[in-house]
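Chemist: kindly generate the corresponding structure for this input.
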Amino acid sequence: MKYPQKKSEFRPEKLKEIAVKVSGPTELLKFLIEKFPEKSRTAIKLMLAHKQVSVGDLVTTQFDFPLNRGQIVYLNKKKSEEKIRFRDLKIVHEDVDLIVVEKGSGLSSVASEKENVKSAQSLLTEYVRKFDLKNQVYVIHRLDRDTSGLMMFAKSKKVQEALQKEWSDSLIEDTYVVVVEGVVEKLEGSITSWLKENKAFQVISSQTPDDGQKAVTHYKVLKISKLFSLLEVKPETSRKNQIRVHLKDMGFPIAGDKKYGGKLNPVGQIGLHCKVLSLKHPVTGKTLRIESPIPGKFMKLFR
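Modeler: Predicted coordinates for the structure are as follows:
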């Protein structure tokens, strides 16, 4: 059976970095696994998904593409220049185990099956299932709907559980840039309190030790204007709504954050953006560091 394939818009000669000749009838995925035993099955699938494989002059992502004796299979070490794009979601890092995205405000991190709305998780599930219908993504680091910045997903339940179990040891840095109302005169400092949810599911803060979960947040002033301050914020602990509550406690609520005291909304979202995620990779053990630029609409307030 012949499988129709669309010609790639990329020049195949750019893809021909490793060439392997086919010795007999087989299928592409099986052939690649046999010829590259040092690569895992998942890694090879990822190369196919990223259009790093061509048969002759034809780039293909098809696992069961039929091969015949004498054909040449080319393997490109670099990903195709084609980018996967979604509205309000951008993939900034992908490997065999993890996907890191930059989420726009207004997009939920996850959504229940009852909520028939798009979420970062549903969009990524759609993406990974283009390569295998059994594929899933599992949230590790999430953001509130009306905030923006870096989020992380695992490609397996095993990796998700490993990271969640050892999160405090694996996480090296998570840094946020935040627009707050008012001029913060103390250029850097820390906030410590104990956080818990009330009956209305709002996180409240207490100065009484053990009256909730201990939360510690560090901040530094980056810029100020007549009405707002831009802060770099590093939470020492990872509690629900921690940054939002702590900045309210300081008397400088986040711009756009009505739930926690914000009265102005100059950036059309809650003015919180996850700028840096750095952690020890759960499989390779290497340091993974991803950085996102400060949103332009944040910076416009301080020109």
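Chemist: rest of the way, CA atoms for contacts and neighbours
Modeler: OK.
Chemist: can you give me the helices in the stretch 101-250 of the chain?
Modeler: With helices called from DSSP state H, counting those that start in this stretch, the stretch 101-250 of the chain shows them at 120-128, 157-165, 167-170, 242-250.
Chemist: chain center to the shortest one: distance?
Modeler: Relative to the mean C-alpha coordinate of its chain, helix 167-170 is positioned 17 Å out (CA atoms, centre = their mean, to the nearest Å).
Chemist: next, the second sequence, to be compared with the first:
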Amino acid sequence: MRYTTQKPAPLLTQLEAMSPDSSKSTLRSWLKSGRIEVNGIQAKAPHQVVEKDSSICLTPKKPQPLADGVQVLYLDQEIVVIDKPEGLLSVETPRIRDRCVHAILKRAYYPSRVFPVHRLDRDTSGAMVFALTESAAHSLKEQFSSHDIVREYLALIQGQIEPETGTIDTLLYEDTNYNVHVHKTQGKRAITHYKTLAKRKKTTLLELALETGKKNQIRVHLAHLGHPVIGDKKYGSDSDPFGRLALHAKTLSFVHPTTLKPMHFISTPPSLFGENL
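Modeler: Prediction:
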């Protein structure tokens, strides 16, 4: 959260103007914990006079484990990168409002706003990025739209896929029941690249890269080839030895919205993938 002062006043008064819905005890806690910067310099004295046209910034809390197993991989004033556990929604639905990553982040970083810029399926684990400012959200959405963000996944699939390396390029169509299908003439183009990392008698471990990011893309593409992701009952898997979908968002790379520096994050895969490497 940033604020430009309108007139000279004590710092605590400026904070009241910046965040009128916050109590004085909350504002003092921000000062005490070192989260307030005035013109880029940390400020803790509530009675310090801050001149007109000064920039006041509320810095994010230090990264720490959040609710429902959400882990913070990176945090600054513009973005937060998290490690999502399986079984947790990315964003709210009409029926589920509180138990999702977006709601957890909004509670953790209030009064800062949190902007979703992409999603992972409920039963997929791994790295995600959320924006903390509108400008960062715009930048990240543009990078997703232009396919400049690199996303790599691990998937444990049924059977042995041939060829061992390839590209799946189809149209994906979502029906009225919200199920996604490969379709010859309807839908949006979806492209998934894959390569085999390890093979066993009945399973194969794949690394996959998304060129596009459509709903359920990896799951539908692999099911279309006759090799559904293990645990994916929705798209044809008859095997569920792990009690979860064997799909993990391993890496996430993008350009920082403000600094323009390349950012690269790795989410440690759950043990079920390591056992199959």
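Chemist: any idea what the TM-score is?
Modeler: TM-score of the superposed chains, computed with TM-score structural alignment, normalised by the length of structure 2, equals 0.76; 241 aligned residues with a CA RMSD of 3.1 Å.
Chemist: returning to that earlier point: dump the helices of the stretch 101-250 of structure 1 into a markdown table; add distance to Val276 of structure 1 as well.
Modeler: A markdown table is the format used below for the helices of the stretch 101-250 of structure 1 (distance: least, CA to CA, whole Å):
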| stretch | distance to Val276 of structure 1 |
| --- | --- |
| helix 120-128 | 18 |
| helix 157-165 | 17 |
| helix 167-170 | 14 |
| helix 242-250 | 15 |
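Chemist: from Pro293 of structure 1, how far out is Ala111 of structure 1?
Modeler: 26 Å (CA to CA, to the nearest Å).
Chemist: look at these two and report which has more neighbours.
Modeler: Comparing Ala111 of structure 1 with Pro293 by other CA atoms under 10 Å, the one with more neighbours is Ala111, at 15 against 11.
Chemist: circling back: deepest of the helices of the stretch 101-250 of structure 1, which one?
Modeler: Mean neighbours per residue, mean count of other CA atoms under 10 Å, is largest over these for helix 242-250, with a mean of 21.
Chemist: name the next helix or strand downstream of that helix, please.
Modeler: Going down the chain from helix 242-250 of structure 1, the next helix or strand is strand 272-280, by DSSP states H and E.
Chemist: matching residues in structure 2 for the next helix-or-strand element following that next one?
Modeler: Using DSSP H and E, the helix or strand that follows strand 272-280 of structure 1 towards the C-terminus is strand 287-291. Mapped onto structure 2 using TM-score structural alignment, strand 287-291 of structure 1 spans residues 262-266.
Chemist: buried set for the matching stretch?
Modeler: Residues Phe265 are the ones in stretch 262-266 of structure 2 that count as buried (16 or more other CA atoms under 10 Å).
Chemist: mean shift of that stretch relative to structure 1?
Modeler: Its matched residues in structure 1 lie on average 0.9 Å from stretch 262-266 of structure 2 after superposition (mean CA distance after the TM-score superposition for structure 1).
Chemist: which residues sit against that stretch?
Modeler: 73, 127, 250-256 (CA atoms under 8 Å, 6 or more residues apart in numbering).
Chemist: and of the residues you listed, the nearest to Gln160 of structure 2?
Modeler: Gln160 of structure 2 lies nearest to Lys250 out of these, by CA to CA, at 21.4 Å.
Chemist: any idea how far the match of strand 287-291 of structure 1 is from the chain center?
Modeler: With CA atoms, centre = their mean, you get 13 Å for stretch 262-266 of structure 2.
Chemist: and stretch 200-218 of structure 2, which stretch of structure 1?
Modeler: The aligned range for stretch 200-218 of structure 2 is 225-243, by TM-score structural alignment.
Chemist: what's the match for Gly126 of structure 2 in structure 1?
Modeler: Aligning on TM-score structural alignment places Gly126 of structure 2 opposite Gly149 in structure 1.
Chemist: in structure 2, what residue corresponds to Ser193 of structure 1?
Modeler: That one, Ser193 of structure 1, aligns with Thr170 by TM-score structural alignment.
Chemist: against Glu152 of structure 2, how distant is Pro60 of structure 2?
Modeler: 28 Å.
Chemist: which SS class is Leu27 of structure 2?
Modeler: Recorded secondary structure, Leu27 of structure 2: helix (DSSP: H, G, I helix; E, B strand; the rest coil).
Chemist: excluding chain neighbours, what is closest to it?
Modeler: Among residues not flanking Leu27 of structure 2 along the chain, Leu15 sits closest, at 6.7 Å (CA to CA, 6 or more residues apart in numbering).
Chemist: three-state assignment of that neighbour?
Modeler: Recorded secondary structure, Leu15 of structure 2: helix (three-state DSSP).
Chemist: and it, how many neighbours does it have?
Modeler: Neighbours of Leu15 of structure 2 (other CA under 10 Å): 24.
Chemist: I figured it hits Arg28, correct?
Modeler: No: using CA atoms under 8 Å, Leu15 of structure 2 makes no contact with Arg28, being 9.3 Å away.
Chemist: ok, the match of Gly126 of structure 2 - contacts?
Modeler: Neighbours of Gly149 of structure 1 in contact, by CA under 8 Å, 6+ apart: 101-104, 143, 273-275, 292.
Chemist: I'd like the distance between it and Asn265 of structure 1.
Modeler: Taken as CA to CA, the span from Gly149 of structure 1 to Asn265 of structure 1 is 18 Å.
Chemist: what of Leu150 of structure 1?
Modeler: The gap separating Leu150 of structure 1 from Asn265 of structure 1 is 21 Å, by CA to CA.
Chemist: can you check Lys21 of structure 1 too?
Modeler: 61 Å.
Chemist: neighbour count: the two, which is higher?
Modeler: Asn265 (16 against 13).
Chemist: now the more buried one: closest residue in space that isn't a chain neighbour?
Modeler: Nearest to Asn265 of structure 1 is Gly256, by CA to CA, 6+ apart, at 4.1 Å.
Chemist: quick one: map that neighbour onto structure 2.
Modeler: Applying TM-score structural alignment, one finds that Gly256 of structure 1 aligns to Gly231 in structure 2.
Chemist: in this structure its match contacts Phe242, no?
Modeler: Yes: counting by CA under 8 Å, Phe242 is a contact partner of Gly231 of structure 2 at 7.3 Å.
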